[in-house]
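**Q** give me a 3D structure for the following:
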Amino acid sequence: MTASSTSTPSGATRPRISNRIGSIAESATLAVDAKAKALKAAGRPVIGFGAGEPDFPTPSYIVEAAVAACSDTANHRYTPAGGLPALKEAIAAKTKRDTGYEVTPAQVLVTNGGKQAVYEAFATLLDPGDEVILPAPYWTTYPESIRLAGGVPVEVLADETQDYLVTLEQLEAARTERTKVLLFCSPSNPTGAVYPREQVEAIGRWAVEHDLWVVTDEIYEHLTYDGVEAVSMPVAVPELADRCVVLNGVAKTYAMTGWRVGWLIGPQDVVKAATNLQSHATSNVANVSQRAAIAALTGDLSAVDEMKAAFDRRRRKIVEMLSAIDGVVCPDPKGAFYAYPSVKGLLGKTYDGVTPTTSAELAELILDKAEVAVVPGEAFGSPGYIRLSYALGDDDLVEGITRLQKLFA
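**A** Model prediction:
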């Protein structure tokens, strides 16, 4: 009998951990960030490009709203599992303001961060064996949430030669009689790719034609550059609205990753079912965080514009510096705050006595020799790449990429 199993009265063994949970991989991005922080705490001058969170503080007016909420005894009690009515109203108003999508508060579920919204969307829509078309490179949480809900992720890879944008032909080739959902994310984590309006419309019409659901993640909607527009699919294709779930949150736009407020927007029956699930899983999101989110969504976007200007500056710098490394191909990201270069040209070569053959091995080499933390493409379903978040200080960004230039010179 192993440490991971236990015996039954009949003498047979059974796993201590369920197969469902035991098969889940930890978040690669959080793991890289934790390792970088641990090394820094141990005195090593590690520069981390792993975490997908803004390096700015939450705007002061949002923090002040939270401080005031702490003193209000109404926030010391249970509130509706699906979210404070005032926040649901603010989310509906913000959605119409920012994307043109008009929804009612009854179509909104407030969740404990975006990850809970992702899981609850799939848990509500999928039965065991249902397939979800998952464009890759993808955010690490998507396939795990699909599997947790009993679904089967069907990966469709778009590489740098197509700007990381899947084509309609690729989607159709992946569709089977078991296909129920398409996952769509624009602007994209990890690539920063943004789908143009005509492609959003074409994909949305394809989903309608084949009676598919679309789960669309819009959490980076405000972070686009060079005049590029983030188009909301149910706005571009209104006839899709009754089979579309929109995911969003305050984490990226308002530098509120630690506040844990996300949401799910969809048809009322889907939202009601997901709310029932949440009522048993976690109940309401922390009321103080919800009050802070109300302040964020009802305030102006000046703080967001300041962050976006800094991200844009860093975006141009990191692409310029990465592209100067022989063997690295770095497409210009049009959204979010990530660069996703191909590093295939670096593999199989020897650097400081080490010959990496995979991007995972290359990431280990970079951390060990250059003391720079990056996330390998294996975490995103596309080996041969690395993801670097440029949501860090300008000086650290330049120093970190300079170290890579020296390592691979």
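**Q** hey, let's count contacts and neighbours off CA atoms from now on
**A** Noted.
**Q** I'd guessed residue 16 sits against residue 7; true?
**A** No. Residue 16 is beyond contact range of residue 7, at 9.5 Å (criterion: Cα atoms under 8 Å).
**Q** residue 223 and residue 230, how far apart?
**A** 9 Å (Cα to Cα, to the nearest Å).
**Q** try residue 28
**A** 27 Å.
**Q** looking at these two, which has the bigger crowd around it?
**A** residue 230 (23 against 19; other Cα atoms under 10 Å).
**Q** quick one, helices of this structure?
**A** 19-22, 28-41, 60-70, 85-99, 113-125, 141-148, 168-174, 197-209, 233-236, 268-281, 287-298, 302-323, 359-365, 394-407 (DSSP state H).
**Q** how about those, which one is nearest residue 154?
**A** Residue 154 lies closest to helix 168-174 among these, at 7.1 Å (Cα to Cα).
**Q** distance between the ends of stretch 212-220?
**A** End to end - Cα to Cα - stretch 212-220 spans 24 Å.
**Q** second input sequence below; structure requested for side-by-side comparison:
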Amino acid sequence: MEHLLNKQVIDIEISGIRKFFNMVSDIDDLISFTIGQPDFPTPEHVKLAGIRSIEEDFTSYTHNAGYFELRKAASEFVLKKYGLTYRPEDEIIVTVGASEAIDIALRTILTEDDEVILPGPIYPGYEPIIRICGGIPVHIDTRDSQFKLTAEKIKPYITDKTKCIILPYPSNPTGVSLSEQEIKEIASLLKNKDIFIIADEIYSELVYDNPHYSLASELREQTIVINGLSKSHSMTGWRVGFLFADQSLCKHFLKVHQYNVSCISSISQKAAFEALTTGIDDAKLMREEYFKRREYVSSRLSEMCLNYVKPDGAFYFFVKIPENFSTSSFDFALDLANKAKVAVVPGSAFSKYGEGYFRLSYACSTEVLQKGLDRLETYLNSI
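**A** All right, here's what the predicted structure looks like:
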């Protein structure tokens, strides 16, 4: 019966990140720098809020968009943090992680043969959805622009079929972000054009050198902001995301969301409310620790004479594989895992423009980082 399935689904593949992680996870004594999973526990007060919601029988369906108090808290959070204004009544949807927010946004705006511009390298979670929707992903090589999708880069790729541009900053896998000036230049290019922008800002609370600046500050009506609590509050398993958009768009996203999941877990919503109110600055301590780790990893990679663009957000380094290793990034990563017992993600998992690189996540303790980087250094010296 497989031949009767949607061809677009048959043709897509499982994420290269997960595929590689699953392949090497059984290696004994493996140090893994693969999955983007914060190593901090969910804050205690947030966990207790989830427990209380069960004890108080807050276990029924909520409003499709999320219960109102949570949407109000989300509205106040982005206003305080980023100066963004969204009405809790009709411009915010609470989603099953940022992933569902991306899914419902793309499924609502895309039709057959619409083009979607993306930076390359890029997190692999966008292209499959675009293809399932019948859209055409258009990757732009950002390797010569510090991995930044700038206005100058975007302009030559805009056609009469361009429906959407995805700006995932701070970036997974590179950790780089866009400055306020770079955002304003993109806004100037796209203003008054019939083009949506999906601003995936899931790492917005994990920035180190400059404050996060959202394109929605410049092009509110065209911009769909994606965010969530997985990275900022170490709540990956709670699956809480947010979609922020103008009411004229949000009412249509809500239809797709409603028929997809009805609403997200009521228990997770109560925990999310606690995170956005009492825990509004919970990311601060994590961010400070990630900053220290970033500095440590940066110094170690430089000592190894490895080339990279220093990240200013998230918790990843995207590192150039030494030229004396002539095979693919996948083979490099597999050899490293087998011989040195260190797992990184091959750059090919992040589009063809990631080939020749590997992603290293520093969302683990300094002790683990030191041990793993010692192994990486020994391995590199051996080749």
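**Q** now do the shared contacts for residue 223 and residue 230 of structure 1.
**A** residue 187 (Cα atoms under 8 Å, 6 or more residues apart in numbering).
**Q** hmm, residue 328 of structure 1 is touching residue 341, no?
**A** Yes. Residue 328 of structure 1 lies in contact with residue 341 (Cα under 8 Å); the separation is 6.4 Å.
**Q** what do the two both touch?
**A** Common neighbours of residue 328 of structure 1 and residue 341 (Cα under 8 Å, 6+ apart) are residue 322.
**Q** which of the two has more residues huddled nearby?
**A** residue 341 (24 against 17).
**Q** next up, the contacts around the equivalent of the more buried one over in structure 2.
**A** By TM-score structural alignment, residue 341 of structure 1 lines up with residue 319 in structure 2. For residue 319 of structure 2, the contact set (Cα under 8 Å, 6+ apart) comprises 306-309, 357-360.
**Q** and the aligned partner of residue 324 of structure 1 in structure 2, how close does it get to residue 259 of structure 2?
**A** Here residue 324 of structure 1 is matched to residue 303 in structure 2, going by TM-score structural alignment. Distance, residue 303 of structure 2 to residue 259 of structure 2, by Cα to Cα: 53 Å.
**Q** I'd like the helices of structure 1 laid out as JSON lines, including distance to residue 162 of structure 1.
**A** Output for these, formatted as JSON lines (distance: least, Cα to Cα, whole Å):
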{"stretch": "helix 19-22", "distance to residue 162 of structure 1": "35"}
{"stretch": "helix 28-41", "distance to residue 162 of structure 1": "25"}
{"stretch": "helix 60-70", "distance to residue 162 of structure 1": "40"}
{"stretch": "helix 85-99", "distance to residue 162 of structure 1": "26"}
{"stretch": "helix 113-125", "distance to residue 162 of structure 1": "26"}
{"stretch": "helix 141-148", "distance to residue 162 of structure 1": "22"}
{"stretch": "helix 168-174", "distance to residue 162 of structure 1": "12"}
{"stretch": "helix 197-209", "distance to residue 162 of structure 1": "13"}
{"stretch": "helix 233-236", "distance to residue 162 of structure 1": "20"}
{"stretch": "helix 268-281", "distance to residue 162 of structure 1": "34"}
{"stretch": "helix 287-298", "distance to residue 162 of structure 1": "35"}
{"stretch": "helix 302-323", "distance to residue 162 of structure 1": "17"}
{"stretch": "helix 359-365", "distance to residue 162 of structure 1": "20"}
{"stretch": "helix 394-407", "distance to residue 162 of structure 1": "25"}
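**Q** neighbours of the equivalent of residue 33 of structure 2 over in structure 1, how many?
**A** Taking TM-score structural alignment, the alignment pairs residue 33 of structure 2 with residue 49 from structure 1. As a burial measure, residue 49 of structure 1 scores 26 neighbours (other Cα under 10 Å).
**Q** how many neighbours does residue 57 of structure 1 have?
**A** 10.
**Q** then residue 112 of structure 2?
**A** Residue 112 of structure 2, neighbours per other Cα under 10 Å, totals 12.
**Q** can you check which part of structure 2 stretch 213-224 of structure 1 sits on?
**A** Using TM-score structural alignment, stretch 213-224 of structure 1 lines up with residues 196-207 of structure 2.
**Q** do stretch 188-197 of structure 1 as well
**A** Using TM-score structural alignment, the partner range for stretch 188-197 of structure 1 is residues 171-180.
**Q** give me the contacts around that stretch.
**A** Contacts for stretch 171-180 of structure 2 (Cα under 8 Å, 6+ apart): 121-123, 146-148, 169-170, 203, 210, 212-213, 309-318, 350, 359.
**Q** then stretch 213-226 of structure 1?
**A** With Cα under 8 Å, 6+ apart as the criterion, stretch 213-226 of structure 1 contacts 121, 180-188, 194, 207, 230, 232-233, 243-253, 304, 308, 312, 334-337.
**Q** tell me how far that stretch is from the chain's mean position?
**A** Chain-centre distance of stretch 213-226 of structure 1: 10 Å, with Cα atoms, centre = their mean, to the nearest Å.
**Q** gap between the two ends of that stretch?
**A** Per Cα to Cα, stretch 213-226 of structure 1 runs 31 Å from first to last residue.
**Q** tell me the counterpart of residue 389 of structure 1 in structure 2.
**A** Using TM-score structural alignment, the equivalent of residue 389 of structure 1 in structure 2 is residue 361.
**Q** swap in residue 243 of structure 1?
**A** Match for residue 243 of structure 1 (TM-score structural alignment): residue 222.
**Q** how far away is its match from residue 179 of structure 2?
**A** 19 Å.
**Q** okay, those two: which has more neighbours?
**A** Legend: neighbour count by other Cα under 10 Å for residue 222 of structure 2 and residue 179, higher for residue 222 (23 against 16).
**Q** distance of the closest residue to the more buried one other than its chain neighbours from residue 103 of structure 2?
**A** Sequence neighbours aside, residue 196 is the residue nearest to residue 222 of structure 2 in space, at 5.0 Å (criterion: Cα to Cα, 6 or more residues apart in numbering). Residue 196 of structure 2 is 14 Å from residue 103 of structure 2, where distance means Cα to Cα.
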